[in-house]
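> Turn this into a model:
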Amino acid sequence: MKRFPKEFADLLTPKGRRILDGKDTSVAGVLLDPVRRFVSLAGVVDAAKAAACRDLLDGALRETLVPMEDPIPHDSISGMTMNYMELLPKTVRVRTALLESRRTRSWKAAEQVGLVAMMHSETFAAFAAVVSGRTLRRGWGIQALCYGPGDYSGPHNDHHPEEEEARDGYVDMHLSLTMPGVDHQYLVYEKDGHLTEMTKVSTVGGITVYRLPFWHYTTPLLARRGAEASSRRWVLLGTFLDAAPNARRGTTVAPPGAPERRVVAPRA
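The predicted structure follows:
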């Protein structure tokens, strides 16, 4: 593979196509349930195409990545003044490709191999709209992350109370493209007030869709012994805001059969 397909739909299996067309009732609108904040989907992206995309991505973008690192604050313990009053901000160590600015090396490399066009394709957004069950706004954000050995994202909730358009919830969709040297990486997330749920995200072509905010974290990536050099997990990420009430036709991406003018269901 020398270029990503123009449409995300071209990567999908028949099962994935059924989801995209809104014909899989077990998946369509699953995140409308206020208790359901996360879904992991397997078998929806063709395995051979996913592996080809992974290899193309690794070759095109790996040298353009920039580190994103926020460690535990040095005074997180010494600064405490009361017992059992720990406060831990979001910690993370990962590398990222900057795809929001045309001036970056990452954007230029991604555009050259067709990644930007695919992540901005109608079917990329439509898949997120079907699973979320919501009408989503156009102009969604895109990003590529790369986890290496030991890279992780600590407990956080992705809540943005200062941003009017996101404070009541929004949708993230991740496509995982994992290199052969990875042993495992997991997503741990909250259910009934406890971080008890866990799913493997070190897949080749697995899709995860989130209705944020909710508490979760990504465990450190573990490499296979002796395979550290090829131990990377790539994540293609789209971030979608809910459409504004009474948004006009052509300004939103709606699930199949959904009205173009729709009031977004409030977050529980």
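> Could you use CA atoms for every contact and neighbour count after this?
Fine.
> most centrally placed residue in the chain?
Most central in the chain under CA atoms, centre = their mean is His174, positioned 2.7 Å from the mean C-alpha point.
> Correct me if wrong: Tyr170 contacts Gly238.
No. Using CA atoms under 8 Å, Tyr170 and Gly238 do not qualify as a contacting pair, with a distance of 10.9 Å.
> just how off-centre is stretch 41-55 within its chain?
The offset between the C-alpha centroid of stretch 41-55 and the centroid of the whole chain comes to 15 Å, using CA atoms, centre = their mean, to the nearest Å.
> dump the residue contacts of Gly133.
If you count contacts by CA atoms under 8 Å, 6 or more residues apart in numbering, Gly133 has them with 28-32, 255.
> Go through the residues you listed and flag which are in strands.
Nothing among these maps onto strands, per DSSP state E.
> Of those, which is the nearest to Ala50?
Ranking those by separation from Ala50, with CA to CA as the measure, puts Ala28 on top at 22.6 Å.
> Quantify the burial of the residue nearest to that closest one when sequence neighbours are not counted by counting its neighbouring residues.
Residue nearest to Ala28 in three dimensions, not counting chain neighbours: Val131, with 4.8 Å by CA to CA, 6 or more residues apart in numbering. When neighbours are defined as other CA atoms under 10 Å, Val131 has 28 of them.
> what secondary structure does Asp172 sit in?
strand (DSSP: H, G, I helix; E, B strand; the rest coil).
> Helix or strand: which one has Ile77?
With secondary structure defined by DSSP states H and E, Ile77 is part of neither a helix nor a strand.
> For the residue nearest to Ala28, give me its contacts.
Here Val131 is in contact with 19, 27-31, 209 (CA under 8 Å, 6+ apart).
> now with 7 Å?
For Val131, the contacting residues are 27-31, taking CA atoms under 7 Å, 6 or more residues apart in numbering as the criterion.
> residue ranges for the helices of the stretch 51-200 of the chain, please.
105-112, 115-119, 122-132 (DSSP state H, counting those that start in this stretch).
> And this one, please, so the two structures can be compared:
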Amino acid sequence: MPADRFPAEFEDILSRQGRRVLAGTHPLCGALADPRRRFESAADLIDARQARRLRALLDRHLLAALERIDRPIPPETIWEMTDDYAEMLPKAARASTVYFDSPQEPGVRIARRIGLAAMLRSESFRAFAAALAGRKLAEGWGRQVLCYGPGDYAGPHNDHHPRNRRARAGYVDVHVSLAAPSVAHQWLVYARAGHFTEMVSVAAPATVSAYRLPFWHYVTPLAARPGRAGAARRWVLLGTFLYAAPRAP
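This is a model prediction of the structure:
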């Protein structure tokens, strides 16, 4: 594949273990078909050399074109309360992103030029997500790129979309996380049985996470290693997959 481009197919960045997911022989295959299992992750599904190469590509080409997300906690969540212990917290977040909604956005144009947009639209990416989901997924899935720097985070949220007819009964997200060596730590915390009891690191060089949404979760602020804040970032390449509509009898 060209040195300065993403591969055309998602499967080309997978490790031997990642290819087992596509082959249907990995223990995570079908994991999210169980409604009790909302989140799974593994740090050995992406080829290590590919992870380093793709992270360098993102740093070199996409970093300057990112759109900033800055949603602080609204002050009225405190000062307009009328009852004790009646807090209502909207999603607060700070990160950078590329949305694929408009083809004219600078980040989208760059993502097309370096092959990232095509890889995230490849059939092997959907096949990989379907293997983890344990069911067929619809065509035309959503794509996004996120980049977390020092102090960036995503506050508690559940990713429920009750006004979307196709998504309100649930859907699947797959995140490919590429963290720089200068990242000290970042954690994903999620709820089980109504409590935030589960916590996993997302700061490995290459982590694949699969979400059976909606459920409550948040991402802690990214922390850099001492003296290395300038290079500390974590890229997330994600796909949002709706379930395929059942065939009419």
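> Find the residue closest to Gln186 of structure 2 in space, skipping its chain neighbours.
Leu222 (4.8 Å).
> What lines up with the one you found in structure 1?
Aligned counterpart of Leu222 of structure 2 in structure 1: Leu221 (TM-score structural alignment).
> which residues does its match contact?
147-152, 184-185.
> 10 Å - rerun?
With CA atoms under 10 Å, 6 or more residues apart in numbering as the criterion, the residues that contact Leu221 of structure 1 are 147-153, 182-186, 202, 231-233.
> now these: which count as buried?
Neighbour counting by 16 or more other CA atoms under 10 Å classes 147-149, 151-153, 182-186, 202, 231-233 among the contacts of Leu221 of structure 1 as buried.
> Of the residues you listed, just say which sits nearest to Met119 of structure 1.
Closest approach to Met119 of structure 1 among those (CA to CA): Arg233, at 17.8 Å.
> The closest one maps to what in structure 2?
Under the alignment (TM-score structural alignment), Arg233 of structure 1 pairs with Arg234 of structure 2.
> and the residue lying closest to that match once chain neighbours are set aside, how many neighbours does it have?
Nearest residue to Arg234 of structure 2 in three dimensions, chain neighbours excluded: Ala179, at 4.2 Å (CA to CA, 6+ apart). Residues contacting Ala179 of structure 2 under the criterion other CA under 10 Å number 26.
> returning to that earlier point: show me the contacts of Leu221 of structure 1 that map onto strands.
Secondary structure assignment by DSSP E places 147, 152-153, 182-184, 186, 233 of the contacts of Leu221 of structure 1 in strands.
> Can you tell me how far Gly24 of structure 2 is from Val208 of structure 2?
With distances taken as CA to CA, to the nearest Å, Gly24 of structure 2 is found 16 Å from Val208 of structure 2.
> circling back to that earlier point, for the contacts of Val131 of structure 1, pick the one with the most neighbours.
Across those, the neighbour count under other CA under 10 Å reaches its highest value at Ala28, namely 24 neighbours.
> Contacts only, for it.
The neighbours of Ala28 of structure 1, taking CA under 10 Å, 6+ apart as the test, are 18-22, 127-134, 255-256.
> how far away is Val172 of structure 2 from Val202 of structure 2?
From Val172 of structure 2 across to Val202 of structure 2, the span is 18 Å (CA to CA).
> same question, Gly239 of structure 2
With distances taken as CA to CA, Gly239 of structure 2 is found 17 Å from Val202 of structure 2.
> what about the two, which has more around it?
Neighbours per residue, other CA under 10 Å: of Gly239 of structure 2 and Val202, the larger number sits with Val202, 26 against 22.
> residue contacts, the more buried one?
Residues in contact with Val202 of structure 2, defined by CA under 10 Å, 6+ apart, are 41-43, 176-179, 185-188, 208-209, 219-220, 222, 234, 236.
> rerun that using 7 Å as the cut-off
186-188.
> State the distance from it to Ser122 of structure 2.
Between Val202 of structure 2 and Ser122 of structure 2 the distance, using CA to CA, works out to 24 Å.
> before we move on, what about Gly155 of structure 2?
Gly155 of structure 2 sits 31 Å away from Ser122 of structure 2, taking CA to CA as the criterion.
> which of those two has more neighbours?
When neighbours are counted by other CA under 10 Å, Gly155 comes out ahead of the other of Gly155 of structure 2 and Ser122, with 21 against 16.
> where does Val145 of structure 2 sit relative to Arg234 of structure 2, distance-wise?
In this structure, Val145 of structure 2 and Arg234 of structure 2 are separated by 11 Å, where distance is defined by CA to CA.
> returning to what we had before: quick check: of the contacts of Val131 of structure 1, which lies closest to Asp158 of structure 1?
Of all the contacts of Val131 of structure 1, Leu31 has the smallest distance to Asp158 of structure 1: 16.6 Å, by CA to CA.
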